[in-house]
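> Predicted model follows, preceded by the sequence.
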Amino acid sequence: MMAFAETLLRLRSAFVSGKTRTLEFRTGQLDALINLLEQNEEKLLRVLYKDLRKCKFEAVIAEIRFARNEVIYALNNIASWVEPELVERNFVTMMDQCFIRSEPFGVVLIIGTWSYPIQLLLTPLVGAISAGNCVVLKPSEVSTNTSELLATLIPKYLDKDYVAVFSGGPVETMNLLVYKFDNIFYTGSSTIGKTVMKAAAEHLTPVTLELGGKNPCYVDLSFNLESTAHRLAWGRFFNAGQTCVAPDYVLCTPEVQRLLVPAIEQAVHTFYGKDPKDSPDFGRIINDQHFQRLQQLLKSGRVAVGGQSEEQDRYIAPTVLVEVTESDAVMQEEVFGPILPVLNVGSLEEAIEFINRRRKPLALYVYSTNNQVVKEMLENTSSGGFCSNDNVVQMALNTLPFGGVGFSGLGIYRGKFSFDTFSQKRACMLKSAGMEIMNSARYPPYNDQKLNILIWATDIKKRGCVCRVL
C-alpha cells in the first residue's frame, strides 16, 4: 500500500505539471501503445492461448487488432476532439465567446477483466490517454499470463510517470479503491460492480460500469435458417462463450426450435468438426471455478446438442439446451460459457413481455426477415445495444457507443464516446469587461420595463419539430 500511495502521488504530481494536456504528449503515448501491440504480437498470442486457449484468429480480431484499431481511430480524430465545442447563443450573450471545453479528470483507475484481457483493458486506456488523464491500470488476476505480460510491457512503452500498472487479486483491488481517484472505469460482474460503485461513492468519484447480463435472442417464424444458425453458433461459441455480448438464451416457438436446433448442430460440426475438443479454433474455460459453475448449469433442461465436458482440460462442448424453464439455474445468471438455452414462447408479444419483466440486458438480438417484427422488438424493449439478424458484431463499430443500461451497466465508451467518458465537459463563457450599458437591465432597482427587456432577450422561441421515421 505504501508503494501504491507513492505511485499515486507521482501520478498526481505529473498531472499537475500539465504535460498530459498537450496534444503532442497524448499522441506520443498512443503511438507507443501501437508499438506495444505490433512489436509483441507473438508474445500476446502465446499468453492468450495459455489463459483461454484462444486461437490466433480470435485473438487477433477480438484482442490485438481490436485495440490497435481503437488507437488508430483516436489518433485520426483526436485533433478535432480536443477543439472547443461552440454552442448556440441568445441575444444577451451574442457578443461573448461561449463554448464547451473537454478537460481531463486527473488520475483515473481502469479495472480490466479476464475474458478479453487485452481488449477490455487497453480500449478504455485509449480514451483515458486521449482525454489527457494519468492512469492506473488493474489487469484481471484471473487471466494470469496475459496480465503478467501486460504488467511487464506497459511500463516499457508508456511513460511510467503517467501510466502505472498494479497486479493482484480482489484484496489488492479493494485496497486500490480505498484511495480517491478522479474517475473509475470497471469491466466485470455486476456483483463486483456494486462494490466498485460503493467505494467510489465514498469520494463522490464518477464511475463507468461495463457489466453483463442475460442477452435475449428472439428468433421469429420468418427467420433465415442457415444464416441464423451460423451467426448464432458463432456468436455464442466464440471464445468458448466467454463474451459479455454473446446471445445468452433464445426465445422462439416450438416450430422454430424444431428447425433451428438441428441447424445449430450442423453449424457446430461445420465450424469445429465432429469433435470440437480436437478443433484448434475452440477455446477453453478460464479456470476450474468457472468450469464447475458451468457444469451445474448443464443440468438445466435437456441437452439437445453437445453436453460433453472434460474437467482436466476445462473443456465444455458447444451445447444447446431445450425444455428450459425460466426457473432453471441456467436462467438465473449470465451463462458466460458455451451453453445456449432455448425457451419456448408463443408469439412476438410473449417474447417482448418475457424480456421486459427481466433486468435490462447488455445486448438484445432478433432474427427475422420481417421488418415489422424487428421494429416492434426495437421499440418495445430496452437494452444497452441492439442488433437484428446477427449478434456480437455491433461491437466492431466504434462509432456506436458500447455500454449497458440498468443492471447491465452505467456509461458508454468506444471511439469518441471513450474520449467523452474520460473528459470533464467544462462550460466556458468569455465576456468583455466593457459595454456595461448592455447589462443595465439586469441590475436593481427592478421595474417592468427591465423585466420585459430581459424576457425578450433571453426567452427561447418555440420552433416546429421535424421528426424522421426509421
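Cool, the structure landed.
> From here on, just use CA atoms for contacts and neighbour counts.
Fine.
> Look up how far residue 455 lies from the nearest residue in space to residue 430 that is not next to it in sequence.
Leaving aside its chain neighbours, residue 430 sits nearest to residue 97 (5.0 Å; criterion: CA to CA, 6 or more residues apart in numbering). Taking CA to CA, to the nearest Å as the measure, residue 97 falls 21 Å from residue 455.
> For these two, indicate the residue with more neighbours.
Legend: neighbour count by other CA atoms under 10 Å for residue 97 and residue 455, higher for residue 97 (14 against 11).
> ok, the more buried one to residue 89 distance?
9 Å.
> Kindly report the same for residue 252.
52 Å.
> tell me which element residue 80 is part of?
Here residue 80, judged by DSSP states H and E, is contained in helix 65-81.
> which strands and helices sit next to that helix?
With contacts taken as 3 or more CA pairs under 8 Å, 6 or more residues apart in numbering; DSSP states H and E, helix 65-81 sits against helix 23-39, helix 119-130, helix 416-421.
> Tell me which of those sits nearest to residue 304.
With CA to CA as the criterion, residue 304 lies closest to helix 119-130 of those, at 33.2 Å.
> What are the contacting residues of that closest one?
With CA atoms under 8 Å, 6 or more residues apart in numbering as the test, helix 119-130 has contacts from 20, 26-27, 29-30, 62-64, 66-67, 70-71, 74, 78, 108, 110-113, 134-135, 137, 139, 185, 187, 413-416, 418-422.
> Recalculate using a threshold of 7 Å.
26, 63-64, 66-67, 70-71, 74, 78, 112-113, 139, 418-419, 422 (CA atoms under 7 Å, 6 or more residues apart in numbering).
> Equivalent analysis for stretch 171-187, please.
Contacts of stretch 171-187 with the rest of the structure, by CA under 7 Å, 6+ apart, involve 105-113, 199, 203, 205-211.
> Comparison target below:
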Amino acid sequence: MDAKAIDQLLESQRQYFLSGATLPVEFRIAMLQRLRETVRRREPDISKALTADLGKSGYEGYMCEIGLVLSELGYLIRHTRRFAKRRHVPTPLAQFAASSYLSPSPYGNVLIMSPWNYPLLLTLDPLADAIAAGNTAIVKPSAYSPATSQVIDELLTECFPPEYVTVVTGGRAENAALLEKKYDLIFFTGSQSVGREVLRRAAEHLTPTVLELGGKSPCIVDCTANLRLAAKRIVFGKYLNCGQTCVAPDYILCEASIKDALVAELQTQIRLQYGDPPLSNPDYGHIVNEKHFDRLCGLLDQSKIVHGGEICRETLQIAPTVMDAVTWEDPVMQEEIFGPILPVLTVDSFEDIYPLLAVRPKPLALYLFSENRARIRAVMERCAYGGGCVNDTIIHLATSEMGFGGVGESGMGAYHGRAGFEAFSHRKSMVDKKTWMDLPMRYQPYNRGRYEKLLRLFLR
C-alpha cells in the first residue's frame, strides 16, 4: 500500500470517528461480540496458519493464542460498560458548588503494529482494547508470519468496514510509510531497536505511544527453591514456542551451591516434556525464519552446552539447549536470546544479584524461585522490571485482571483488561459548576480583610 492509499485510509477513519459512530458503548460491545464469534468460526484456519508460520500444534495454538484472545474479548464484553462510565471524585470545598468527574474518551485513530512470535494474540488483544475504548484502528501484522497475517486480514475484513478497522500487510516499506503519518496513538509490540524507531517517528507528531518491547529477563533460583518444580516450570516457560516469547526466562541466575542439582533437574525435565530426541516431537515448533535460525546458531557455544544443541536447518529447529559455565561476557549474554537456548550463571551469595541486575537494562519480566519470604519481598522491592512471577514463569501475562507492560528499556505503558481500555483512552478531568450560587472570593478586586481567612481555610 503506497502513501496515497494510506492517506485515503486514514482520512476515511478520521471521518468515521468524527461521526461519533464508535462512541456508544452498545456499539463497542457489539463489535467485540462480532470479533469473538468470527475468531471462534475461523479457529481451524487460525490454527493451521500458526502451524505454518511457527510449527505450533493445535493445542499450543489454542492455549497460547486463540484461547487467550477469546478470554480477553469475553472480559471486555462483560466489563466495557463499567469501564466507560464517568468516575465521580470529591470536589474541593473552594469549588463549591460543583461536581467533579473523570470521563474516559477514545483517542481516535490508532495504529497497532504487532510482531510475529504470537501473531494472533499480540494483534487481536490490543485491537480488542482499542475497540472497547471506542477507537478506529489500522492494524499492521508482521511480514514474518505471513500465513497468520493473511488470516487476520481476512478475519478483520469480514468483521469490520475499512473506515472502522482495517489491515495493512507488507514489510519494511509499508511500516515506514505508515510511520510517516499522524495518528492519535501508536501501539507497538516488537524489538527494542524497532521500538526506538517507532518512538522517534511518533515524536515528530507528538503522538502518544505504548511500547511493548523485550529484554533479557532473568530467572533467579535460590538455595531454598523446590528445584524439581522450579525446573519443570522453567523448562515450560523457556522452551514454549521454541523460546520465541518476549517474557521467556532469558537466563538463569542461581546460587552456586545448587547449580549442579538444578542443571540435572533441567535436563530431566527437557527429556520428560519434549522427549528424546526433541526434534522428533510433533508438538515442538520451529524458528520463524532462516535469518533468526542463523543468529541463534551463532550463540551456541559447543564447549558450554550440557544439554541439547542439536539443529536441523531443513526444518529450522534447534533442540532445547542448556549452556553451563556461562559468563556475562559471552555472546549469548549480549542480546535477548529469543530462542531455545538457556544459559546458566551463578552467584556465590544471593546478595550479589542486586548489583548485577542494577547495572543492566530493566527487563520485561523477572522470575524468582524461592521459599524465603524475606528474599521474595526484597527482590520485588529492589529490582526494576515490567512484571513477573514467584515460583513460576510467564503466566502473569495470561490474565485480564492485571496490566501487562515493561519499564525502561523493556517498554512503556501497559494493556490487558482495564489497563488496556485505559491505554487506548484519554481521561478528561471535568468540573460541572452549578449556577445557583457563585463564591465571590476569587474575583478582583480582592477583599483581603473579608475573605483571606476563608481562602486559607479552603486551601490548607
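Nice, thanks for sending it over. As the structure is a computational prediction, the values presented were derived from the model and not from experiment.
> TM-score for these two?
Superposed pair, TM-score by TM-score structural alignment, normalised by the length of the second structure: 0.98. Supporting alignment: 458 aligned residues with a CA RMSD of 1.2 Å.
> which of residue 252 and residue 89 of the first structure has more neighbours?
Legend: neighbour count by other CA under 10 Å for residue 252 of the first structure and residue 89, higher for residue 252 (23 against 14).
> who's in contact with the counterpart of that one in the second structure?
Taking TM-score structural alignment for the superposition, residue 252 of the first structure sits opposite residue 254 in the second structure. Shown in contact with residue 254 of the second structure (CA under 7 Å, 6+ apart): 220-222, 345-347.
> Would you agree residue 254 of the second structure falls within a helix?
No: applying DSSP: H, G, I helix; E, B strand; the rest coil, one finds residue 254 of the second structure to be strand, outside a helix.
> how far away is it from residue 221 of the second structure?
On the measure of CA to CA, residue 254 of the second structure and residue 221 of the second structure end up 5 Å apart.
> and if you look at residue 435 of the second structure?
According to CA to CA, residue 435 of the second structure and residue 221 of the second structure sit 64 Å apart.
> the more surrounded of these two?
residue 221 (26 against 8).
> Quick check: that one touching residue 249?
No: when contacts are counted by CA atoms under 7 Å, residue 221 of the second structure is not listed as touching residue 249 (11.7 Å).
> thinking again about what came up before, quick one: the helix holding residue 80 of the first structure to the second structure mean distance?
Taken against the second structure, helix 65-81 of the first structure registers an average deviation of 0.6 Å after superposition, with mean CA distance after the TM-score superposition for the first structure.
> Which residue numbers in the second structure does that helix align to?
The aligned range for helix 65-81 of the first structure in the second structure is 67-83, by TM-score structural alignment.
> Tell me the buried residues in that stretch?
67-77, 79-81, 83 (16 or more other CA atoms under 10 Å).
> who's in contact with that stretch?
Under CA under 7 Å, 6+ apart, the answer for stretch 67-83 of the second structure is 25, 29, 32-33, 36, 121, 124-125, 128, 132, 398, 400, 417-418.
> Show me where the stretch 201-350 of the second structure has its strands.
Applying DSSP state E, counting those that start in this stretch to the stretch 201-350 of the second structure gives strands spanning 209-212, 218-221, 251-255, 305-307, 311-312, 317-318, 321-323, 341-347.
> Start from the N-terminal end of the stretch 101-250 of the second structure and give the helices.
Taking DSSP state H, counting those that start in this stretch as the test, the helices found in the stretch 101-250 of the second structure are 121-133, 146-159, 172-179, 192-203, 227-239.
> what about those, which gets the closest to residue 6 of the second structure?
helix 172-179 (7.1 Å).
> residues in the second structure matched by stretch 220-239 of the first structure, start to end?
The aligned range for stretch 220-239 of the first structure is 222-241, by TM-score structural alignment.
> Could you do stretch 109-128 of the first structure as well?
Aligned using TM-score structural alignment, stretch 109-128 of the first structure spans residues 111-130 in the second structure.
> Residue in the first structure paired with residue 384 of the second structure?
Using TM-score structural alignment, residue 384 of the second structure sits opposite residue 382 in the first structure.
> So that match versus residue 365 of the first structure, what's the distance?
Going from residue 382 of the first structure to residue 365 of the first structure by CA to CA gives 11 Å.
> neighbour count winner among those two?
Between residue 382 of the first structure and residue 365, counted using other CA under 10 Å, the more crowded position is residue 365 (28 against 20).
> Mind telling me what that one corresponds to in the second structure?
Mapped onto the second structure by TM-score structural alignment, residue 365 of the first structure lines up with residue 367.
> these two touch, right, that match and residue 387?
No: using CA under 7 Å, residue 367 of the second structure is not in contact with residue 387, being 8.7 Å away.
> those helices in the stretch 301-450 of the first structure, which residues are they?
348-356, 371-379, 416-421, 448-458.
> what's the counterpart of residue 407 of the second structure in the first structure?
Under the alignment (TM-score structural alignment), residue 407 of the second structure maps onto residue 405 of the first structure.
> so what's that match up against?
Applying CA under 7 Å, 6+ apart to residue 405 of the first structure gives the contacts 360, 362, 383-384.
> try it again with 10 Å
209-212, 359-363, 382-385, 411-412 (CA atoms under 10 Å, 6 or more residues apart in numbering).
> I appreciate the help and will end here.
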